[in-house]
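Trainee: Got a predicted structure plus its sequence, pasted below:
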Amino acid sequence: MPNTASAKKRLRQNEKRRVHNRGIRSRMRTQLRRVREAVASGDSEKAQTEFRIAAKRLDQAAAKNLIHKNAAARSKSRLNKLVKSVA
């Protein structure tokens, strides 16, 4: 456990950020799953719509350093390839 006041504050900040980041990461992963499900069902229109939202979520996560920017780009590229395979 932290002893100094600054260490206690740092612990509070870290906990707050961890919960916040977890929510963002969860929303991002859920959106990626939705795109894959739309592709699996063969719904081209829905897949395209879900992909646009997923790309936004990936970019937001990369901007906040939750994931690396190249990882976001790679995921978007792979998802886009999937979506185009349905169309």
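Mentor: That came in fine, so what should we check first?

Trainee: use CA for all of it now, contacts and neighbours both
Mentor: Fine.

Trainee: Show me what counts as buried in the longest helix seen in the chain.
Mentor: Using DSSP state H, we find that the single longest helix of the chain is helix 5-41. Within helix 5-41, the residues scored as buried using 16 or more other Cα atoms under 10 Å are 21, 24-25, 27-28, 31-32, 34-36, 38-39.

Trainee: Identify the residue spatially nearest to the residue nearest the centre of the chain, adjacent ones excluded.
Mentor: Here the mean C-alpha position of the chain is nearest to the C-alpha of Met28 (Cα atoms, centre = their mean), at a distance of 2.6 Å. In space, and not counting its chain neighbours, Met28 is closest to Arg57: 5.4 Å by Cα to Cα, 6 or more residues apart in numbering.

Trainee: also this one, for the comparison:
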Amino acid sequence: MANNKSAKKRIEIAQRNRLRNRFYKSSVRTLIKVFLKDLENCKTSQNNDDKEKAKKVLSSVYSLIDKGTKKGVFHKNTAARKKSQLAQYLKTV
């Protein structure tokens, strides 16, 4: 347990950062799964609406990854790698 005021503050800050990191990481994982599911639908149906939907989801994934990178949740190279892989998946459709 914390013995002084600064140690208590550090515990609170660590808790806040942990929750923020968890939010960004889990949200990115969830959106990536949605994106990949949309890509599978697009491959099977060959419909332009499905591809547009996948592009919208990809845009939101990019946004969330960039915001997480700005806040220090993701390293910049990790974010670039994730975005590159997702763009490559979209290109195969």
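Mentor: Sure, I can see it. In this text the structure is predicted, and so the values were computed from the model without any measurement.

Trainee: Could you quantify their similarity as a TM-score?
Mentor: The TM-score (TM-score structural alignment, normalised by the length of the first structure) is 0.88; 86 aligned residues with a Cα RMSD of 1.2 Å.

Trainee: Alignment lookup: the residue nearest to Met28 of the first structure to the second structure.
Mentor: When the second structure is aligned by TM-score structural alignment, Arg57 of the first structure is paired with Leu64.

Trainee: Residues in contact with the helix or strand hosting that match: which ones?
Mentor: Take DSSP states H and E as the rule and Leu64 of the second structure turns out to sit in helix 48-70. Helix 48-70 of the second structure is contacted from outside by 21, 24, 27-28, 31-32, 34-35, 38-39, 41-42, 74-76, 79, 83, 86, using Cα atoms under 8 Å, 6 or more residues apart in numbering.

Trainee: do stretch 23-40 of the second structure as well
Mentor: For stretch 23-40 of the second structure, using Cα under 8 Å, 6+ apart, the contacting residues are 50-51, 53-54, 57-58, 60-61, 64-65, 68, 73, 90, 93.

Trainee: go on, stretch 80-93 of the second structure?
Mentor: 39, 42-43, 58, 62.

Trainee: Buried residues, that stretch. List them.
Mentor: So for stretch 80-93 of the second structure, counting by 16+ other Cα under 10 Å, buried means 82-83, 86, 90.

Trainee: Show me which of those residues is closest to Glu12 of the second structure.
Mentor: Nearest to Glu12 of the second structure, judged by Cα to Cα, of the buried residues of stretch 80-93 of the second structure is Lys82 at 30.4 Å.

Trainee: And that closest one, what's its match in the first structure?
Mentor: Using TM-score structural alignment, Lys82 of the second structure sits opposite Ser75 in the first structure.
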